[in-house]
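**Student:** predicted model and sequence follow; I will ask about them next.
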Amino acid sequence: MSGDNVKFLVEAVVVLGCIVMGTRAGGVGVGLWGGLGTAVLVFVFREPPGEPPAAALAIILAVVTTAALMQAAGGIDWMVAMAARVIEKRPHQITLIAPLTAFVFSIGAGTSNIIYPLLPVIYDVSYRNHIRPARPLTVTVVQSGMALAASPVSAAMAAMLTLTDVAPYNLGLTQILAITLPACVIGIVVTSLVVNRMWLDLDDDPEVAAKIASGELAAPEAVAVTAPPTGAVAPTTSDTGEAPPASSALTYTAAGRNSALAFFAGVLVIVLLGLFPDLRPAFDVDGESVAIDMTTTIVMVMFTVGVAILFLGRPKVAEVPDQSVFKAGMISAIALFGIAWLTATFIAAHEEQILNTIGEWVTDWTFLFALAVFLVAALTTSQSTATRTIVPIGLAAGLSPGLVTGMWAGALSGVYTLPANGTQIAAANFDHSGTTKLGSKLLDHSFFVPMLIMSVVTVAVGAAIGAIVA
């Protein structure tokens, strides 16, 4: 084995070791270990430092700040209330309607946190209608893993754009959405249809029947409502003896509604400016007219929307750093910075070896790329980290950007491989019937099979669409 190959393997061990240690530390620890790995590659192995992900960070900071302003103004409460109304209109199709509705709002908000207050609504509606709550709850949770691949304002999309919307790939936002949106929708629909036939029906489950008989659980017709964590007051039982729908516990203000609509308008403007580059200002660069890039566009639009929310929603600016969206976004930014800098340094130093080794593997077994994204997402529970870690390797190995994008979207569901995410734990806790289980053997939880189905279907459909689009 040559000296270059030995150096490549040793540095690869350093990179993988830092990712594993960062995963064990969690949160900002991912970024810190990524920064340490970069320092080892630079100071110990004398590799030139790679390009820090400044563009991705700019997008994340702008979007997270504006989204947190919207949340402080009550915009998330309005979104949740609207989603709850949609879900309750067709209760018997809740296994399909709930995840699709959550998908739309996750796309618009750029975060999966929006599903938290929806979970008790989904449980209430399904249980009242004698539908096993685990069915809509698991699909709704799992879809949020890949919904961010279809959101123009998510951290994962920010990371992806900075990798593909450059020469020689030139795969912009609208092309990415043309691949990920239909692939994700098909993945959700197929998974919902399959999951709707999984497990025992609620009325046939002996564990549920035993809980009802013992008085531990109310019968479906008289189930009590657990108010979601929105600060609203839980409804009281009606004169008929039947508890009111869970959505009646969800309150919002006109300021919240206006803030959410302003945020959605900003998302729409970003999509339009990506779809029609001629709408973006262009400037002379070396005698050629060049439109401003999408990174700059997204940042400016989001800051403009943020100012609009200051007037429309009158949020308390001092409360913005305390919002859950802001905290989660800042953690993602730190984790992304460290791990992206590490992988950029490693790939730049060993691009030839990657093309000659990993490139051949991926060329012979294309779906190894999807498996790699899936595993990193499972280990780090971060879509943006999985994006910055594996997507550059797939592109450097010669896979077409369209194919990479299609497989990337479905593989992001790997974040739910282990039952350690907040949304999984919340769904299990809200399911008072006990049909949604976290398991005891890591992979025996209720989310595992739906996650596998959604990942496989979305990866396959995304790869097929990606091969056509780009």
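**Tutor:** All right, it came through fine.
**Student:** only C-alpha atoms from now on, for both contacts and neighbour counts.
**Tutor:** Will do.
**Student:** center of the chain - which residue?
**Tutor:** Taking CA atoms, centre = their mean as the criterion, L148 is the residue nearest the geometric centre of the chain, at 3.7 Å.
**Student:** could I get the contacting residues of that one?
**Tutor:** For L148, the contact set (CA atoms under 8 Å, 6 or more residues apart in numbering) comprises 106-107, 110-112, 154-157.
**Student:** 7 Å - rerun?
**Tutor:** With contacts defined as CA atoms under 7 Å, 6 or more residues apart in numbering, L148 is in contact with 107, 110-111, 154, 156-157.
**Student:** look at it and tell me its secondary structure.
**Tutor:** L148 carries the three-state label helix when classified by DSSP: H, G, I helix; E, B strand; the rest coil.
**Student:** from A411, how far off is it?
**Tutor:** Using CA to CA, to the nearest Å, L148 is found at 12 Å from A411.
**Student:** again, but for R388
**Tutor:** In this view, R388 and A411 are 14 Å apart by CA to CA.
**Student:** one step back: just put the contacts of L148 in JSON lines and tack on distance to V208.
**Tutor:** Listed next are the contacts of L148 as JSON lines, based on distance: CA to CA, whole Å:
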{"residue": "I107", "distance to V208": "35"}
{"residue": "G110", "distance to V208": "36"}
{"residue": "T111", "distance to V208": "33"}
{"residue": "S154", "distance to V208": "39"}
{"residue": "A156", "distance to V208": "39"}
{"residue": "M157", "distance to V208": "41"}
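**Student:** among the residues you listed, who's most crowded?
**Tutor:** When neighbours are counted by other CA atoms under 10 Å, A156 leads the contacts of L148 with 30 neighbours.
**Student:** here comes the other one, which I'd like you to weigh against the first:
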Amino acid sequence: MLWLQLATVLVFIFIGARLGGIGIGYAGGAGVIVLALSGMETSMAFIPVEVILIIMSVIATIAAMQRAGGLDYLVHLSERMLRKHPQYITFAAPIVTYFMTLLAGTGHTAFSTLPVIAEVAKEQGIRPSKPLSIAVVASQVAITASPISAAVVAFAAMLQPMGVSYLQLLLIAIPSTFVAVMIGAIIANLLGKPLLEDSVYQERLKEGLIKQRERYEYKPTSNAKFSVYAFVISIILVVTYAILLSGTIENPTIGRSEAIMSIMLATAGVIATKCKLNVNEITQMPTFRAGMCACICVLGVAWLGSTFVNGHIDDIKNLSGALLASYPWMLALVLFFASMLLYSQGATTAALMPAALAMGVAPVAAIASFAAVSALFVLPTYPTLLAAIEMDDTGSTRIGRYVFDHPFLLPGIVTISASVMIAFVIGNIVIS
């Protein structure tokens, strides 16, 4: 039954991947029904409720910030940085998307910067696929280093009983992923012909399909600035409280996850009140819709994966426990291929990390492998990846004949591989 039920899980994940978007969550729910009919126990306990609630809370705040004009202000600041040294766009672009994701806890913030990246690259005669590819990868990998991302918060809760604090996790994750992104940028910078030698670009140029983005004088409003400042302060409060929980505060009346959710919701309320927003309009923001879609995806897929794992935890330990104990780096491969299909760092973390830790994988190995839950770039169907292709009217950022031969693949693999190796080194220093 184990192999039959595993096949069921994979079939429904495949169906969800084909449906795309929120369809992944729908397929996950259908898969749970089939597993239940096959005799497996399902339970509310298998649903990563904490992850879903954190996503909802953070997204509610980001949507309020977007409605107040805060995201436009962040894009303005990003554009100023990118245009300050445009010749280094391949390295500046991933820095921008990395820190925007680190700050916001969601990679969807990259959407707003992609048109700017493509335009600056064109102005410099640089192949846009170079900065766009690594910028998208950076926005995905930064999720595993963001203090408020659902994946990090959920993983920190799993590590706490093993003596690893939230602060130690961040001390390993942030430097390892950032350095890895810069290594990935070096690789991205070496890929592809010069723009002027690209035949697709030349054809599109002759046909008049290459457009220049209209630039306008942006003047941030007081509401836009206030919303960004309020959001940054909320993150500082969250991180400070989480650090205090790691050793200073005993018997807290509010836990780490509860603090994140309450601070984020309160911040959204402050933004809405101070900026006099129509709260009904907040739910119409693109970031809100994307976040709620992510919640459904995590609900369905993580429930499906957790149901299977919990039903066969002893068999899984017997089959792979010894292998992972001898070769802990193989956990990174498991997470890499799982995240390709699950399309969510939070869902992959919630579905597989508890099983890995239960099998005896050392905390250092688990943390080092954590970045591998960000392999969302492998299949060329992820929203930010597709947006990057759409934003590049030169045609340099395109899916190849064999589907996997796209410009995001190699920089992404190099970035995750480098992050895993660097995190092993840093982890052994931080966790001694």
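**Tutor:** Good, I have the coordinates. The model shown is predicted, which means the values in this text are computed figures rather than measured ones.
**Student:** more neighbours: R388 and A411 of structure 1, which one.
**Tutor:** Between R388 of structure 1 and A411, counted using other CA under 10 Å, the more crowded position is A411 (33 against 26).
**Student:** which other helices and strands does the helix or strand containing that one contact?
**Tutor:** Assignment of secondary structure by DSSP states H and E places A411 of structure 1 within helix 401-411. When contacts are defined as 3 or more CA pairs under 7 Å, 6 or more residues apart in numbering; DSSP states H and E, helix 401-411 of structure 1 sits against helix 173-195, helix 368-380, helix 448-469.
**Student:** ok, which of the ones you listed comes nearest A39 of structure 1?
**Tutor:** Among those, the nearest to A39 of structure 1 by CA to CA is helix 368-380 (20.6 Å).
**Student:** so what's the residue count around the closest residue to I260 of structure 2 other than its chain neighbours?
**Tutor:** Using CA to CA, 6 or more residues apart in numbering and skipping the chain neighbours, the partner closest in space to I260 of structure 2 is V238 (5.8 Å). Taking other CA under 10 Å as the neighbour definition, V238 of structure 2 ends up with a count of 22.
**Student:** what helix or strand is V238 of structure 2 located in?
**Tutor:** Using DSSP H and E, V238 of structure 2 sits in helix 222-245.
**Student:** what is that helix packed up against?
**Tutor:** With contacts taken as 3+ CA pairs under 7 Å, 6+ apart, helix 222-245 of structure 2 sits against helix 70-84, helix 166-190, helix 256-274.
**Student:** what comes into contact with it?
**Tutor:** Contacts to helix 222-245 of structure 2, defined as CA under 7 Å, 6+ apart, come from residues 65, 68-70, 73, 147, 166-167, 256, 259-260, 263-264, 267, 271, 275.
**Student:** try 6 Å
**Tutor:** Taking CA atoms under 6 Å, 6 or more residues apart in numbering as the criterion, the residues outside helix 222-245 of structure 2 that touch it are 65, 68-70, 167, 256, 260, 271, 275.
**Student:** quick check: it aligns to which part of structure 1?
**Tutor:** Residues 254-277 of structure 1 are the counterpart of helix 222-245 of structure 2, counting by TM-score structural alignment.
**Student:** for A426 of structure 1, which of the helices and strands packed on helix 401-411 of structure 1 is the nearest?
**Tutor:** helix 448-469 (15.7 Å).
**Student:** what sits against F288 of structure 2?
**Tutor:** 59, 63.
**Student:** and the corresponding residue of structure 1 for it, how far from S413 of structure 1?
**Tutor:** Under the alignment (TM-score structural alignment), F288 of structure 2 pairs with F326 in structure 1. Distance from F326 of structure 1 to S413 of structure 1, counting by CA to CA: 22 Å.
**Student:** aligned against structure 2, show me the partner of V449 of structure 1.
**Tutor:** Alignment note: V449 of structure 1 maps to L410 in structure 2; criterion TM-score structural alignment.
**Student:** tell me how far that match lies from L190 of structure 2.
**Tutor:** Computed as CA to CA, the L410 of structure 2 to L190 of structure 2 distance reads 11 Å.
**Student:** looking at these two, which one has more neighbours?
**Tutor:** Ranked by neighbour count (other CA under 10 Å), L410 of structure 2 and L190 place L410 first, with 19 against 11.
**Student:** beyond the helix ranked longest in structure 1, next helix or strand please.
**Tutor:** As far as residue count goes, and with DSSP state H defining each element, the longest helix of structure 1 is helix 324-349. Reading on from helix 324-349 of structure 1 to the C-terminus, the next helix or strand found by DSSP H and E is helix 351-356.
**Student:** how far apart are the following helix or strand past that following helix and its match in structure 2?
**Tutor:** On the C-terminal side of helix 351-356 of structure 1, the closest following helix or strand by DSSP H and E is helix 358-364. Relative to the matching residues in structure 2, helix 358-364 of structure 1 has an average distance of 2.0 Å after the fit, by mean CA distance after the TM-score superposition for structure 1.
**Student:** so helix 358-364 of structure 1 matches what in structure 2?
**Tutor:** Residues 320-326 of structure 2 are the counterpart of helix 358-364 of structure 1, counting by TM-score structural alignment.
**Student:** pull out the buried residues from the matching stretch.
**Tutor:** For stretch 320-326 of structure 2, the buried set under the neighbour-count rule, 16 or more other CA atoms under 10 Å, comprises 321, 324-325.
**Student:** cool, stretch 346-362 of structure 1 as well?
**Tutor:** Neighbour-count burial for stretch 346-362 of structure 1 flags 346-350, 354-355, 358-359, 361-362 (criterion: 16+ other CA under 10 Å).
**Student:** which of the residues you listed lies closest to G50 of structure 1?
**Tutor:** For G50 of structure 1, the closest of the buried residues of stretch 346-362 of structure 1 turns out to be A348, at 6.5 Å, with distances computed as CA to CA.
**Student:** tell me the SS of the residue nearest to that closest one when sequence neighbours are not counted?
**Tutor:** With CA to CA, 6+ apart as the criterion, A348 of structure 1 has its nearest non-adjacent residue at 6.5 Å, and that residue is G50. When the structure is split into helix, strand and coil by three-state DSSP, G50 of structure 1 lands in coil.
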